[in-house]
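In: Here you go, sequence then predicted model.
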Amino acid sequence: MYVFFTMIWAILNTFALQVIAFIDMISIIWQLIGGSVLIVLLPLVALSTQPASFVFGHFELASESTGISSKPYAIILSVLFSHFSLLGYDTAAHITEETKGADKNGPISILASIFIVSLYGWMYVLVLTFSIQNFEYLYDVNNETGGAYVPAQILYDAFHGRYHNSIGAIIFLVIIWGSFFFGGLSSTTSAARVVYALSRDDGFPFSSIWRKIHPKHKVPANAVWLCATICIIMGLPIIKVNVVFTAIISICTIGWVGSYGVPIFARLVMAEKNFKAGPFYLGKASKPVCFVAFLWICYTCSVFLLPNLYPIEWKNFNYAPVALGVCLTVIMLWWILDARKWFKGPVRNIGSDQNGKV
């Protein structure tokens, strides 16, 4: 299924750009309506709901499941839960070159995405928490989801408790799975555009191949299939080693969030006289916002490297530090030995041909 969906996303991103635009509209409708239905109906279906004191004031360490007995450490890890919903808004930045009036519409799209995902993500998390029927049963390895997928278990407990079957839970899971599909499609689009942009600047191995634009469909098809191939290769170890999935998620989040720390830090240290503001500008609030954002990036990138299960064993070890160390070592060696001799930064792309050359 993993490989199948990756191939579907790659095919759509290669041959059906107009279809993707239509699918994106369906995605918005699907997630807004489907999310609203789930948020409204789940508490009504559940036989009982947790009181607000439990949702907002109860502290459950669950050390039997995680092995973590330190409350401060648990709190440090739990703050990362906000990233559950704060995802996807950067896609608007990656496709601004294909957007009319990108200097204004790009930032507006990003802010609109942040508002929507924050609101719906917050409500989704609250609804799931209010609808918990038996907290101890959620992580029981003998429950219907093997203690591995808490949201599905909450849905199952709610519907099975009232109707004695799980059809409603399956329908709600289809809504969530649909969101996964749309998210994967957008992620493929976004990743391909990043590879294309870096290749256009000759900053990627074999850049001349990845920056080519399909003559008919006008998309970086080679970049799309490169991303799909890497995705499939990285996913294959999950078949045998579950911890690989956690490592992939951690390293991808660190790379994604950390990459934004570079221009934000540059904006913080840049002399104001050297900064030329665009049409969408925060004015005096710019640097305070950058400062808070940079601190948050430093925090999240650090915490994603920490162990989240104890005692630490090979099967639950967080391999993100190892993966990050290998990636940074390879990149720095490549820069020192080769890339610094020829990479000159971004190049002009106005009037470029299908090979990305001016």
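Out: Cool, got the structure.

In: drop to CA atoms for contacts and neighbour counts, all remaining ones
Out: Will do.

In: State the distance from C298 to S259.
Out: Relative to S259, C298 is positioned 11 Å away (C-alpha to C-alpha, to the nearest Å).

In: what's the answer for K273, then?
Out: With the distance defined as C-alpha to C-alpha, K273 ends up 25 Å from S259.

In: Which residues are in contact with the residue most central in space within the chain?
Out: Closest residue to the average C-alpha location of the chain: L87 at 4.6 Å, with C-alpha atoms, centre = their mean. Residues near L87 by C-alpha atoms under 8 Å, 6 or more residues apart in numbering: V117.

In: What residues sit buried inside stretch 116-130?
Out: By 16 or more other C-alpha atoms under 10 Å, the buried positions in stretch 116-130 come out as V117, S118, Y120, G121, M123, Y124, V125, V127, L128, T129, F130.

In: what does that stretch rub up against?
Out: Contacts for stretch 116-130 (C-alpha under 8 Å, 6+ apart): 35, 39, 42-43, 49-52, 55, 84-87, 151, 154.

In: Show the buried residues in these.
Out: Applying 16+ other C-alpha under 10 Å to these, the neighbour count classes G35, I39, L42, P43, T49, Q50, V55, S85, L86, L87, P151, I154 as buried.

In: With distance to H160 and secondary structure as extra columns, can I get these in a markdown table?
Out: Listed next are those as a markdown table, based on distance: C-alpha to C-alpha, whole Å; DSSP: H, G, I helix; E, B strand; the rest coil:
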| residue | distance to H160 | secondary structure |
| --- | --- | --- |
| G35 | 21 | helix |
| I39 | 18 | helix |
| L42 | 12 | helix |
| P43 | 14 | helix |
| T49 | 15 | coil |
| Q50 | 17 | coil |
| V55 | 22 | helix |
| S85 | 27 | coil |
| L86 | 31 | coil |
| L87 | 31 | coil |
| P151 | 14 | helix |
| I154 | 10 | helix |
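
In: A further structure is provided below for comparison with the first:
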Amino acid sequence: MSSDTSRNSEEKWFFSLFILTLSCPLLFGVALAPEDVFCLLYAGPASLVWGWVVVSFFTLFVGIAMAEICSSFPTTGSLYFWAAHLAGPKWGPFASWCCAWLETIGLIAGIGTQAYAGSQTLQSIILLCTGTNKDGGYFAPKWLFLCMYIGLTIIWAVLNTFALEVIAFIDIISIWWQVVGGLVIVIMLPLVAQTTQSASYVFTHFEMSPTSTGISSKPYAVILSFLVSQYSLYGYDAAAHLTEETKGADKNGPIAILSSIGIISVFGWAYILALTFSIQDFSYLYDPSNETAGVFVPAQILYDAFHGRYDSSTGAIILLFVIWGSFFFGGLSITTSAARVVYALSRDKGVPFSSIWRQVHPKHKVPSNAVWLCAAICIILGLPILKVNVVFTAITSICTIGWVGGYAVPIFARMVMSEKNFKAGPFYLGKASRPVCLIAFLWICYTCSAFLLPTYYPIDLETLNYAPVALGVGLGLIMLWWLLDARKWFKGPVRNIHSENGKV
């Protein structure tokens, strides 16, 4: 290979990494997701701002642990392959089973988080385009909100079934949308706002809202205020998948993972700071009689800034559309990933009726049945929107626990395995491996536990966090299937399990 060809390959890889990282739905989810409505309310701006820093710090340990594993398996980006190989012949199938199902649950719920966030942003756009909540603007009722949620899910499924070429083109659009739109929000919002909060307010102001949340314990409020950061900082394992067919994958894989965490951490903090510095009246953000009906904090912050400066909400509508586009791109990307994981697990007979879900469309060469299975489950998850107001909390919790929980399996296996059995790649932690893995594993356990907590008090049918119920039933059935039947025949990713350092 000539030096020019090698250089072009490296440039192409870095550009692909940049696309993947910045088209990741988590970037705008960082500070603009519906979860931010509650996390800011629990303990005020300081807890939200510093929470992002704390979560970024511990997430780096998770990324470093995964980077070492990725370096050992440079051509196989599958989490459940990593788990199967690291756990060894005896425990490999069980580790692979747990990891694969956690990842599947997390990705499918991830589609729902983007569909909900996109629908809520669209709800705010419609409201401001028709007026405001104060002067007769149209606020989409629950049935229409559910229709938007279902509509987005179906659009993503259709595109993933029939328009892979279009998706490739959308990926290019996505990076410019994210970069330009993100920079415009971060730079313009504080400049447009008539007044900005002081640094002491943003970095030191702690304010609880016990009358709204029912939570009077400061430590508990801080824990809940961290949720938006914990929800946002994952998905970086996807960057490692780009390295499977690139030169120097054992080096580029770790770079991809750690670069993703770094970029998301910096961009995310910038978004949070732009929002918090631009707050005009903290208590007014949650007033159900305000211009945006008090349901979407970023929409009210944008409205206050542009209407206060120009006596018009046009600027706010445009930036909300930028945010909506980010959720659209994110949902499309997660649908692709979810379908691939379901297809891979079905290929290894790990999903009921696997013969159906592993079928590939004869013309478009995509696992279309797996795509529509993911879409159908996502729609079912969203049906409670008609009756309860905590659907997003439940879906977000399921998504985070599944996705991040999937990371815990290979990390735990790496931590307890004999060092002589680990074939190190160029990115090797040596004696630091076990301490890093231990911190990463404990942080993941804490994160999963935090998302099982009630987020409102008193607890009733309207405020209950349904994630423990849904996960308890789902994971219980999966484990029961393993004990009664699957353990007798499931061997993990059988096509790759005998590979060494990821080379078949």
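Out: Thanks, I have the structure now. Owing to the predicted nature of the structure, the values given are computational and were not obtained by experimental measurement.

In: Where does stretch 350-362 of the second structure end up in the first structure?
Out: Counting by TM-score structural alignment, stretch 350-362 of the second structure lines up with residues 203-215 of the first structure.

In: Residues in contact with the matching stretch: which ones?
Out: Residues contacting stretch 203-215 of the first structure (C-alpha under 8 Å, 6+ apart): 195-200, 202, 219-223, 226, 339, 343, 345, 354-356.

In: again, but for stretch 166-185 of the first structure
Out: With C-alpha under 8 Å, 6+ apart as the test, stretch 166-185 of the first structure has contacts from 5-6, 9-10, 13, 23-24, 27, 30-31, 34-35, 38, 88, 152, 155-156, 158-160.

In: Filter those down to the buried ones, PyMOL style.
Out: Filtering these down to the buried ones (16+ other C-alpha under 10 Å) takes a single PyMOL command:
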select buried, resi 6+9+10+13+23+24+27+30+31+34+35+38+152+155+156+158+159+160
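
In: Now do the contacts for T189 of the first structure.
Out: Per C-alpha under 8 Å, 6+ apart, neighbours of T189 of the first structure: N13, V224.

In: neighbours of the residue mapped onto K71 of the first structure from the second structure, just the number please.
Out: Using TM-score structural alignment, the equivalent of K71 of the first structure in the second structure is K218. By the measure other C-alpha atoms under 10 Å, the count of residues near K218 of the second structure is 15.

In: separation between the residue opposite G235 of the second structure in the first structure once aligned and Y156 of the first structure?
Out: Residue pairing (TM-score structural alignment): G235 of the second structure is matched to G88 of the first structure. Applying C-alpha to C-alpha, the value for G88 of the first structure to Y156 of the first structure is 28 Å.

In: counterpart of I323 of the second structure in the first structure?
Out: I323 of the second structure maps onto I176 in the first structure, by TM-score structural alignment.

In: Selection in PyMOL covering whichever of the contacts of stretch 203-215 of the first structure are buried, please.
Out: Provided next is the PyMOL selection string for whichever of these are buried by 16+ other C-alpha under 10 Å:
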select buried, resi 195+196+197+198+199+200+202+219+220+221+222+223+226+339+355+356
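
In: How about the corresponding residue of the first structure for W156 of the second structure: what's its closest non-neighbour residue?
Out: Structural alignment (TM-score structural alignment) places W156 of the second structure against W9 in the first structure. Leaving aside its chain neighbours, W9 of the first structure sits nearest to L185 (5.1 Å; criterion: C-alpha to C-alpha, 6 or more residues apart in numbering).

In: buried sites along the helix or strand containing the one you found?
Out: Using DSSP states H and E, L185 of the first structure falls within helix 167-200. By neighbour count on 16+ other C-alpha under 10 Å, the buried set for helix 167-200 of the first structure is 168-170, 172-173, 175-176, 178-179, 181-200.

In: On the C-terminal side of that helix, identify the next helix or strand.
Out: helix 207-210.

In: post-alignment, that next one versus the second structure, mean distance?
Out: Compared with the second structure after fitting, helix 207-210 of the first structure deviates on average by 1.7 Å (mean C-alpha distance after the TM-score superposition for the first structure).

In: Quick one: distance of that helix to the chain centre.
Out: Its chain's C-alpha centre lies 26 Å from the corresponding centre of helix 207-210 of the first structure when counted by C-alpha atoms, centre = their mean, to the nearest Å.

In: immediately after that helix, which helix or strand?
Out: Using DSSP H and E, the helix or strand that follows helix 207-210 of the first structure towards the C-terminus is helix 221-235.

In: and that next one with helix 167-200, angle?
Out: Calculated by axes from the mean of the first three to the mean of the last three C-alpha atoms, to 10 degrees, helix 221-235 of the first structure forms an angle of 120 degrees with helix 167-200.

In: Provide the aligned range in the second structure for the following helix or strand past helix 221-235 of the first structure.
Out: On the C-terminal side of helix 221-235 of the first structure, the closest following helix or strand by DSSP H and E is helix 243-269. Alignment of helix 243-269 of the first structure against the second structure: residues 390-416, by TM-score structural alignment.

In: For I215 of the second structure, see how far away G294 of the second structure is.
Out: Separation of G294 of the second structure from I215 of the second structure (C-alpha to C-alpha): 19 Å.

In: next one: P410 of the second structure
Out: 36 Å.

In: what does Y234 of the second structure give?
Out: Y234 of the second structure is 27 Å from I215 of the second structure, where distance means C-alpha to C-alpha.

In: Next: W403 of the second structure.
Out: 28 Å.

In: the more surrounded of those two?
Out: In this view W403 of the second structure and I215 are compared by other C-alpha under 10 Å, and W403 has more residues nearby, 28 against 19.

In: corresponding residue for E136 of the first structure in the second structure?
Out: For E136 of the first structure, the aligned position in the second structure is S283, judged by TM-score structural alignment.

In: can you tell me how far its match sits from A43 of the second structure?
Out: S283 of the second structure sits 12 Å away from A43 of the second structure, going by C-alpha to C-alpha.

In: cool, I377 of the second structure as well?
Out: 34 Å.

In: Same question for G350 of the second structure.
Out: Taken as C-alpha to C-alpha, the span from G350 of the second structure to A43 of the second structure is 43 Å.

In: List the residues that contact the match of K71 of the first structure.
Out: A43, M208.

In: Repeat that for F81 of the second structure.
Out: Per C-alpha under 8 Å, 6+ apart, neighbours of F81 of the second structure: S96, G492, P493, N496, I497.

In: which element is it on?
Out: Following DSSP H and E, the helix or strand that holds F81 of the second structure is helix 79-129.

In: what's the answer for V127 of the first structure, then?
Out: Under the criterion of DSSP H and E, V127 of the first structure resides in helix 102-130.
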